[in-house]
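Peer 1: The following block contains a protein sequence and its predicted model.
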Amino acid sequence: MRVWMGPKYNDTNMYNQLLSESLEGIGLEVNDVKRKQFGKLKRGDVLHVHWIHPLYQKNNMLLFMIRSLIMVLVFAFLRLKGVVLIWTIHNLYPHQHKFPALERLTRKTVIALCTKCITASEFIKKQVVKEFGVKPDKIAVIPHGHYQGVYGHQGKNYREIYGIPEDGYVYLFIGAIKPYKGVQQLVESFNRIKSANTYLVVAGKPSKEMEEVLSRYQGQQNIVMDLRFIPDEEVADIISMCDSFVLPFQEITTSGSAILALSFKKPIVIPKTPFVDEYFTPEIASIYDPSKGELLEDAMKKVQKVDPDQVEPVYEHILARLDWKNIAMQLSEIYQNRPAPSISRALDKG
């Protein structure tokens, strides 16, 4: 079976590479597909796409419509040709979209053309069913795999580099910094609760608007702003120096950053969402509910009480559920249009 992964590699996320390698590990051929290669696909091949909005989005409405139509026609032609079309829906809609009605129509049409769609949680599946009027059996739920063993250590001491004492408690935000990720709220919350021995590290490349916002916090006491793209080879050492992750996202469906924290067995502070409920337990996550008036800063205080030794078995159980080989086997069944094994909550204790 030939799988054409769109994309096989992603410059800002290891997810696609890990997924592709896991499929290759069970004997499937996985190719990186570009738009100009769609014509090479043959009957029985699998086209597995992820983020489709770059194929059609434009700020000009007419161009948006033309590109959407071209994409839909190409997908329809491939389906008529006998190609299996799979779409992993990571987000209900792109984080930025100018024409909501056209976005909905385009995505609904693509779903209709797909052989099968995939989501990483039951909640996202329910959202897709409700928003686009999809039959539930059109969508399979396959969890997001872990990042254990992916990022190697270089042996750098980032506490020393950042000027943080070994006995200091370190909160970390790592990843691309965009408005919806709540980093400004995180900094302000930290400033309200910080003590002489608590530190906040924000490591990642900000968008242009966030670069201006965060510049005002540069040089503040006990706050480290490492505002740049963090290369893969530095990720493990930076994460190793922290005590907990803080991810106060204002929008969240599936979070690779949250899975990264889980993979390094770091407790996490995160707002309550159905995704969080499916992937995390209170033993390893300080979960707060803004809709009930619960505060980020209270959750940040609470996470300091997590004992890493006591929660080790919880991490092991969850990570076993997110094993890439299991995910590859489930995907292989879907590619062959067979029902994947029933997938319960990632945290199911059964």
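Peer 2: Yep, it's here. Residues are numbered from 1 along each chain as shown.
Peer 1: contacts, neighbours, all on C-alpha from now
Peer 2: Noted.
Peer 1: got the residue ranges for the helices in the protein?
Peer 2: All helices of the chain, identified by DSSP state H, fall at 15-25, 61-80, 100-113, 122-132, 158-162, 183-193, 208-215, 232-240, 256-263, 274-279, 296-303, 308-321, 324-335.
Peer 1: possible to save these as CSV with mean neighbour count?
Peer 2: Output for the helices of the chain, formatted as CSV (neighbours: other CA atoms under 10 Å):
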stretch, mean neighbour count
helix 15-25, 19
helix 61-80, 16
helix 100-113, 17
helix 122-132, 17
helix 158-162, 14
helix 183-193, 17
helix 208-215, 13
helix 232-240, 18
helix 256-263, 21
helix 274-279, 18
helix 296-303, 19
helix 308-321, 15
helix 324-335, 20
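Peer 1: would you turn these into CSV with distance to residue 290?
Peer 2: Converted to CSV, the helices of the chain look like this (distance: least, CA to CA, whole Å):
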stretch, distance to residue 290
helix 15-25, 29
helix 61-80, 36
helix 100-113, 26
helix 122-132, 19
helix 158-162, 31
helix 183-193, 12
helix 208-215, 22
helix 232-240, 26
helix 256-263, 18
helix 274-279, 14
helix 296-303, 8
helix 308-321, 26
helix 324-335, 33
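Peer 1: Below is structure B, check it against A:
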Amino acid sequence: MKNAVITIYVNKNIKSHPYLELLYGELMSRHSTLTVSHMELGLHGMIKILKTKGKIILHLHWIETFRKQNRLNFIIIIFYLSCILIFLRFIRRVKIITTLHNIVPHEIKYITLEHLLFKLILTLSNSIIVHSKIAKLISTKLYDVAIKKINVIPHGNFIKQYPNKTSMVQARERLGITQNRFVILFFGYIRRYKGLEIILDFLKKFDKLPEIIKKEILFLFAGCFREKEFLHSLLKLRDLKGLPIVIYDKFVDNNYVQYFMNSCNIGLIPYESITTPGSLLLFMSFKKPVIISRHLNILELANEKFCIFLREYSGDELSLAIQKAYFWWKLGRLEEMGNHSYNEALKYDWKIISEEHFKLFTEKS
């Protein structure tokens, strides 16, 4: 029925991630018959589902978070999840949809168990959502799931998520950054797969840069450091060699994202692997060009109008990209690139993306 109530249960707190806030906020604002609620896959959650009337959707996100550090507990959770999902899909007739944000986990400990976990959840899902065409092809081959049940729905932008009322001058004053600096920003949770290895390699050879660049460049790292060893290495390089590095080792509140974004000239995304374009779309939403690794997953979104691509994963290649970015900054090209990035970000509107989700939620399995 057209006006039937649809209840969506999500395995994550809606307020825990901007992606969830934007998606479900847009869905609920456009469809009054739809309700969204967080639910843990435990006894309490099962009772909640049994009491729910009407159509029920279980929407799973970031399924790698079901993993356990202990091998035995990992095996138990796989068995437990298989029982829960089989009951929900085939007995309770709940429609299970999984958004595969990461095709494989960023950090892998038990490769066989992690592959089994992903394959199990994807096999028992009615539908799967990925963010790019290449992710669809990789997923179907890697997990042997039917390609017809994998749907490509792009990641949305962050234009409405964060305040953006401050200028570059104001942002730099707030952060204590000199106005004439060429600022490169590394933003977000700082984890090993995000290119920390080549950043350190580049910084260790910092003295080889032309003198004019060394005088004006500044590296800004903002976000929680998951890799404390990397943080200590940065501090050592900064303190012993006097490198121009500013570190903000904290979670960045929504209201403060604008100060870091608007203080920089260009973003840095030298990730070893990229399966979701969230970080890129964040910079694009603030009119920023980026230095970024050339991965197939982001080439449907990224192009040379606003990206400086790393042709290989190395500190030397990163050095060349940074020097190119510096000279383009001097020529005034980075602002133009930023405008291109924002115009591209506008295409990834949550109104369109939420409607694609709603269509998937309401179609017959």
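Peer 2: That came in fine, so what should we check first? A quick note: this is a predicted structure, and the numbers were derived from the prediction, not measured.
Peer 1: Work out the TM-score between the chains.
Peer 2: Once superposed, chain against chain, the TM-score is 0.88 (TM-score structural alignment, normalised by the length of the first structure); 337 aligned residues with a CA RMSD of 2.4 Å.
Peer 1: out of the helices of the first structure, nearest to residue 289 of the first structure?
Peer 2: helix 296-303 (8.7 Å; CA to CA).
Peer 1: distance from that closest one to the second structure after superposition?
Peer 2: If you overlay the two and look at helix 296-303 of the first structure, the average distance to its match in the second structure is 1.8 Å (mean CA distance after the TM-score superposition for the first structure).
Peer 1: Quick one: the residues in the second structure that that helix pairs up with.
Peer 2: Counting by TM-score structural alignment, helix 296-303 of the first structure falls onto residues 318-325 of the second structure.
Peer 1: same thing with stretch 236-252 of the first structure?
Peer 2: Against the second structure, the aligned range for stretch 236-252 of the first structure is residues 258-274 (TM-score structural alignment).
Peer 1: List the buried residues of the matching stretch.
Peer 2: 258-274 (16 or more other CA atoms under 10 Å).
Peer 1: swap in stretch 156-168 of the second structure?
Peer 2: For stretch 156-168 of the second structure, the neighbour count (16+ other CA under 10 Å) marks 156-159, 162, 164, 168 as buried.
Peer 1: Turn these into TSV, columns for distance to residue 231 of the second structure.
Peer 2: Shown next, in TSV, are those (distance: CA to CA, whole Å):
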residue	distance to residue 231 of the second structure
156	31
157	29
158	28
159	30
162	27
164	29
168	26
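Peer 1: quick one: which two of the residues you listed are the most distant?
Peer 2: Maximum distance among these (CA to CA): 24.8 Å, for 156 and 168.
Peer 1: List the residues that contact the residue positioned nearest the centre of the second structure.
Peer 2: The centroid of the second structure falls nearest to residue 278 when counting by CA atoms, centre = their mean (3.5 Å). Contacts for residue 278 of the second structure (CA atoms under 8 Å, 6 or more residues apart in numbering) come out as 155, 157.
Peer 1: again, but for residue 145 of the second structure
Peer 2: 119, 122-123, 139.
Peer 1: What does it correspond to in the first structure?
Peer 2: Aligned by TM-score structural alignment, residue 145 of the second structure pairs with residue 134 of the first structure.
Peer 1: same deal with residue 132 of the second structure?
Peer 2: By TM-score structural alignment, residue 132 of the second structure lines up with residue 121 in the first structure.
Peer 1: Report the separation between the closest residue to its match other than its chain neighbours and residue 196 of the first structure.
Peer 2: Spatial nearest neighbour of residue 121 of the first structure, excluding adjacent residues (CA to CA, 6 or more residues apart in numbering): residue 141 at 5.8 Å. Using CA to CA, to the nearest Å, residue 141 of the first structure is found at 45 Å from residue 196 of the first structure.
Peer 1: Look up the closest residue to the residue of the first structure most remote from its centre, ignoring the ones flanking it.
Peer 2: Distance from the C-alpha centroid of the first structure peaks at residue 196, with 33.3 Å (CA atoms, centre = their mean). Nearest non-adjacent residue to residue 196 of the first structure, counting by CA to CA, 6+ apart: residue 222, 7.7 Å away.
Peer 1: quick one: that neighbour from residue 200 of the first structure, how far?
Peer 2: Taking CA to CA, one finds residue 222 of the first structure at 6 Å from residue 200 of the first structure.
Peer 1: ditto for residue 146 of the first structure
Peer 2: Counting by CA to CA, the gap from residue 146 of the first structure to residue 200 of the first structure is 25 Å.
Peer 1: now swap in residue 51 of the first structure and tell me
Peer 2: Separation of residue 51 of the first structure from residue 200 of the first structure (CA to CA) stands at 32 Å.
Peer 1: out of those two, which sits in the more crowded spot?
Peer 2: The neighbour count for residue 51 of the first structure versus residue 200, taken as other CA atoms under 10 Å, is higher for residue 200 (25 against 15).
Peer 1: which residue numbers in the first structure go with stretch 104-119 of the second structure?
Peer 2: Aligned using TM-score structural alignment, stretch 104-119 of the second structure spans residues 93-108 in the first structure.
Peer 1: Just the residues contacting the matching stretch, thanks.
Peer 2: 53, 57, 59, 61, 65, 68, 72, 132.
Peer 1: Name the nearest of the residues you listed relative to residue 88 of the first structure.
Peer 2: residue 53 (12.5 Å).
Peer 1: Just tell me what that closest one corresponds to in the second structure.
Peer 2: When the second structure is aligned by TM-score structural alignment, residue 53 of the first structure is paired with residue 64.
Peer 1: Give me the spatial nearest neighbour of its match, chain neighbours excluded.
Peer 2: Nearest to residue 64 of the second structure is residue 105, by CA to CA, 6+ apart, at 6.0 Å.
Peer 1: Based on its surroundings, how many neighbours for the one you found?
Peer 2: Residue 105 of the second structure - counted by other CA under 10 Å - has 18 other residues nearby.
Peer 1: ok, it to residue 193 of the second structure distance?
Peer 2: 10 Å.
Peer 1: same question, residue 289 of the second structure
Peer 2: For residue 289 of the second structure, the distance to residue 193 of the second structure - CA to CA - is 21 Å.
Peer 1: So those two - more neighbours on which side?
Peer 2: Between residue 289 of the second structure and residue 193, residue 289 has the larger neighbour count (other CA under 10 Å), namely 30 against 14.
Peer 1: Looks like that one contacts residue 307 (just checking).
Peer 2: Yes - when contacts are counted by CA atoms under 8 Å, residue 289 of the second structure is listed as touching residue 307 (5.8 Å).
Peer 1: Overlap of the contact sets of those two?
Peer 2: Residues touching both residue 289 of the second structure and residue 307 by CA under 8 Å, 6+ apart: residue 337.
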